[in-house]
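Q: sharing a sequence plus its predicted fold:
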Amino acid sequence: MKSSIIRRVAAAVAFIAAIVAPLAGCSAAAGADGTKPVVSKVSDIKRASSHDPTIAKDGDTYYIYGSHRAWYKSTDLVNWEPFTDNLSTDFKDILGGIWKEWPQQPSNSDLTGNMWAPEVVYNKTMKKWCMYMSVNGTNYKSVIVLLTADHLGGDWTYVGPVVYSGFRTETMDKTDVGKVLGTNEVPTRYLSPGDTEINAIDPSVETDDNGDMWMTFGSWFGGLWMFKLDQKTGLRDYATTYKTVPDKSDQYYGVKLAGGYGNSGEGSYLLHTNGYWYLFASYGALQQTGGYQIRMFRSKDITGPYVDENGNPAVYTKSVANNWTSDIGVRLMASVKWSGNDNTNIEVAQGGNSAFVDDDGTAYVIYHTRFSNRGEEHEVRVRELLPTSDGWIVAAPYEYVGVKAAAKGYDKSKLAGDYELVTHAQNTFFQGKKNIADKDSTDYIGVNEPVNITLKSDGTVTGDQTGTWSVKDGSDRMSITLGGTTYEGDFAQLPRDKDLKQVMTFSAIGGNVCIWGSKQ
């Protein structure tokens, strides 16, 4: 009798386990290449709160350096832990000299909140890690300086200034401007933010195919610029000179990459992948309801010219009202209200990004984002960047949690099915709740909501939008035509944000607009 009861209990337990096991494991199921998320729940992720995060890798560890000395490190690009170095604690001693000499003013007397958007790269010639840091002042009186370290996570040594802004004739002797221009009088173009007066912040440093190092910088107003660095010193290459040509180049600031005429645009960042140089810039104002967003352009040459998918140049030739709602530049991502998600916590005002290609060739974009219900609080997010067949890149629909798109693609039979489709409208941005009095409402202004489509096995698309789709067998490269627009993109089986269940997704770009799909 006892053994019979035991057998019945064991059988019941086995039956329940058979039902529960696949349900319990759905969030940790392996992807197409056998990988699993590095966490069991999204809420388990150890987050980083770092504004304007740049990312660098030393050995097997990734390092984030952000504005206001917000440093983090990780071994998996998912979980981050803060760390400190001498720049965290002794910054007033390390940068005190240049701070007092240039940016410090009665209205801007504390260095603490004025160390912005550093860039960290390895200089093979110097055999040093180089940090390019914006030391910010009022009225655009800023300077980008260089510091070096032997290894990431270690201490930094101040080297010197790289480029200035906000100079006037009476202050030129404190800068290298006179040395470059060959005059002691400031030309009038540097006195107008609608012309060539910029804020020297937000550096990005890349090395081209010839081994030359270039630094991009600038912000709003007078546009985004770049000049060559001396690999031996990490500072400006004074042997390379530039002519002053309106909307193309400037004797002091070098080559004009984007913006100008008072239009928004900051945080320039360059990435070389998929056969092109990609220029990222953050449009709009960085606040939660300021319309902050990442726009993208590309060029075959590091110095440009950079254009979007429709051929629009990144350089403006006139003022455009609220250019963050214009159709110039590919908007990489927007706010999305996926069904079933925790839609009280939607990403908004994404920007201040960096990007990099890892050792295995996988490209990522790293950015800070605010949220629909958390005011100005911000966190770092990482997404994989996927290459399209026509030489563009698109961001994955879900954040990276340890599972990458399969390198060999997917069987076509797994791609057909019902999807939610989101279009990243260029003319919208998060503006808050429609009903402010309803604290539990998730009905927002400026958040993109999905529609339903079906990718049928015969290559047609039905549902809220109709058209056709195709993919090469054994490949992740896809093409989809909706409403007369053809989008080129990629399929990727990824863990979705709400529960980490792995679903088929696609990201694509067409007519200067990005779209995301997520299988239901």
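A: Structure received.
Q: from now on I want contacts and neighbour counts done on CA atoms only, so please keep to that.
A: Noted.
Q: tell me where the stretch 101-250 of the chain has helices.
A: 177-181 (DSSP state H, counting those that start in this stretch).
Q: er, the chain I mean
A: 2-24, 86-89, 91-94, 96-101, 177-181 (DSSP state H).
Q: just send the ones you listed back as a markdown table, with distance to residue 489 and mean neighbour count too.
A: Listed next are the helices of the chain as a markdown table, based on distance: least, C-alpha to C-alpha, whole Å; neighbours: other C-alpha atoms under 10 Å:
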| stretch | distance to residue 489 | mean neighbour count |
| --- | --- | --- |
| helix 2-24 | 31 | 11 |
| helix 86-89 | 42 | 14 |
| helix 91-94 | 45 | 14 |
| helix 96-101 | 47 | 14 |
| helix 177-181 | 45 | 17 |
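Q: below is structure B, check it against A:
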Amino acid sequence: MKTKTKGILLVVLAVLIIIPAVILGMKHFQPKENDFTGIKLPSSPAKTPVKNVNTDVLYDEKKWTTNFTHDGAIIKADGWYYVFSTDYMVGAPPTPGIQIRKSKDLIHWKFAGRVFDQVSQEAWDWTHGTTFWAPSVIRMNDQYYLYYSVSEVGKRNSYIGLATSHKIEGPWKDEGPVFKSKEGDGNTVNAIDPDITIDKNGQPWMVYGSYFGGIFITKIDKNTGKLVNPNDQGTLLAQRKDMSAGIEGPEIIYNKKTGYYYLTVSYDWLEDTYNVRVARSKNITGPFLDYNHKDMIDPSDDSFNTGNKIVAPYAFGKDPGWLGTGHNGLLQDGENYYLIHNARAGEDKYWSHLHVRKMVWTDDGWPVVSPERYAGEKEQKVIESNLIGNWQQIVLNRFEDSMQISTNLQLLPNGKIKDEKGKSRWKLSGQNTLELSIYDPGSAPKDYWKFTVKVLPGWDWENWKGTLVFTGMNQEGTVIWGKKIINK
């Protein structure tokens, strides 16, 4: 064989070897859209997808699980998590008595009975209410204090009562009224929706109120569990324009690391537009200011723009989604924080469920929550290849309280976000902190929305699989949620 021919054959052979090797190498090193390297995703919370509307459980309380939970208050006791909630069900009048549910893991819940059999004679005489609303429970003085509401619908004829027990599941002793309100009593507060919180000095307080005059806070006598000043409605913390602008369901929690008290309230109507807002203060009596330094006492026409909206009606993809996402409860469990709330199925807005969400904290000390219900996930370190791929995003617009539908977001391997102009960018700037720069000329400050979000594992309840989610805020305090879509 001639030397020239040998050379040609060697070149061809080299090409045949090198090109496939290069292709394979490129394929090997090319980022995968479904790359969860180093991430522990949560396990399935049930054997099969959970039905949002399930008429089979209507009259079988043992199967209620999260069904028919409304206005829940959460506490951890004796190794269990307990939620006490409003008397509520679908299809028939609810049995009065304050519903109790319990769970070992915040995921699997079972119905555990009721606190009472009926409303007390005193509460009935004051309000003519037949059911209990919006309880709150706390442990003080080596026993449990349960605060409850009874009210006449649409009026200030309302009653907050107290019950005590040495055991979390009872029996409970009714201790009578804590505070009552009535038309013409000289006050403006509506005596429902109590929440008891203990300040950093050990002093208990009751924050309460719904619609009408707004949200108030007053001192609790730590020995009796009742008000220090029985006839004083307390200090105003939050208020909206009038009865057309709903505000209720207050809770306060203290974060020792940030040094702030955080006030959460629910805005608007409980059947559909219900949404959770948050503000903070160095003092438990306020003033409570939101991200934009707006005071939660805002009786103006612009009160819809007050408070960081952290939970709101939403739908991912083609899922029917959730309405009435409000009246939250707050729990600190060691280093972990959780937010619970009721949510009404998009298929039937009267079908209410308990939602539990993991709460995380932004770098500047604001609480935000996971866009997906809790399934045991923990914050973890993520790498860039984990993030590349298709996401669904939901912006919780403070100006619009109807159900927000997700839109698509594609994170490309080169740090770009797919858009028409090619000017949007993303960057992993911390262990699980992601920065999104969304190009929106003419609308965004300096043409870019700057979102800083926390990435964490989550359970995709809509598609029934583990994935990654994110939650955070932009430079105006608007919250964004995101969920990574796994390609088949």
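A: Structure received. As the structure is a computational prediction, the values presented were derived from the model and not from experiment.
Q: superposing both, give me the TM-score.
A: Once superposed, the chains reach a TM-score of 0.79 (TM-score structural alignment, normalised by the length of the second structure), with 413 aligned residues with a C-alpha RMSD of 2.5 Å.
Q: re the thing from before, what's the closest of the helices of the first structure to residue 419 of the first structure?
A: helix 2-24 (21.6 Å; C-alpha to C-alpha).
Q: with distance to residue 120 of the first structure as extra columns, can I get the helices of the first structure in a markdown table?
A: Below are those laid out as a markdown table (distance: least, C-alpha to C-alpha, whole Å):
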| stretch | distance to residue 120 of the first structure |
| --- | --- |
| helix 2-24 | 42 |
| helix 86-89 | 13 |
| helix 91-94 | 17 |
| helix 96-101 | 20 |
| helix 177-181 | 25 |
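Q: for residue 260 of the first structure, which of the ones you listed is the nearest?
A: Taking those one by one with C-alpha to C-alpha, helix 177-181 is closest: 20.5 Å.
Q: which stretch of the second structure lines up against the closest one?
A: Aligned by TM-score structural alignment, helix 177-181 of the first structure falls on no residue of the second structure.
Q: thinking again about what came up before, tell me which of the helices of the first structure lies nearest to residue 161 of the first structure.
A: Nearest of the helices of the first structure (C-alpha to C-alpha): helix 96-101, 7.9 Å.
Q: now for the closest one, which elements pack on it?
A: Judged by 3 or more C-alpha pairs under 8 Å, 6 or more residues apart in numbering; DSSP states H and E, helix 96-101 of the first structure has no packing partners among the helices and strands.
Q: distance of whatever residue of the second structure lines up with residue 423 of the first structure relative to residue 370 of the second structure?
A: Residue 423 of the first structure maps onto residue 395 in the second structure, with residues paired by TM-score structural alignment. Residue 395 of the second structure is 13 Å from residue 370 of the second structure, where distance means C-alpha to C-alpha, to the nearest Å.
Q: find residues that contact each of the two.
A: By C-alpha atoms under 8 Å, 6 or more residues apart in numbering, residue 395 of the second structure and residue 370 have these common neighbours: residue 481.
Q: more neighbours, those two?
A: Neighbours were counted for residue 395 of the second structure and for residue 370 using other C-alpha atoms under 10 Å; residue 370 has more, 27 against 20.
Q: give the contact list for residue 77 of the first structure.
A: By C-alpha under 8 Å, 6+ apart, the neighbours of residue 77 of the first structure are 62, 382, 400-402.
Q: and of those residues, the nearest to residue 164 of the first structure?
A: residue 62 (30.0 Å).
Q: excluding sequence neighbours, find me the nearest residue to the alignment partner in the second structure of residue 485 of the first structure.
A: Residue pairing (TM-score structural alignment): residue 485 of the first structure is matched to residue 449 of the second structure. Once flanking residues are discounted, residue 449 of the second structure sits nearest to residue 438: 5.0 Å by C-alpha to C-alpha, 6 or more residues apart in numbering.
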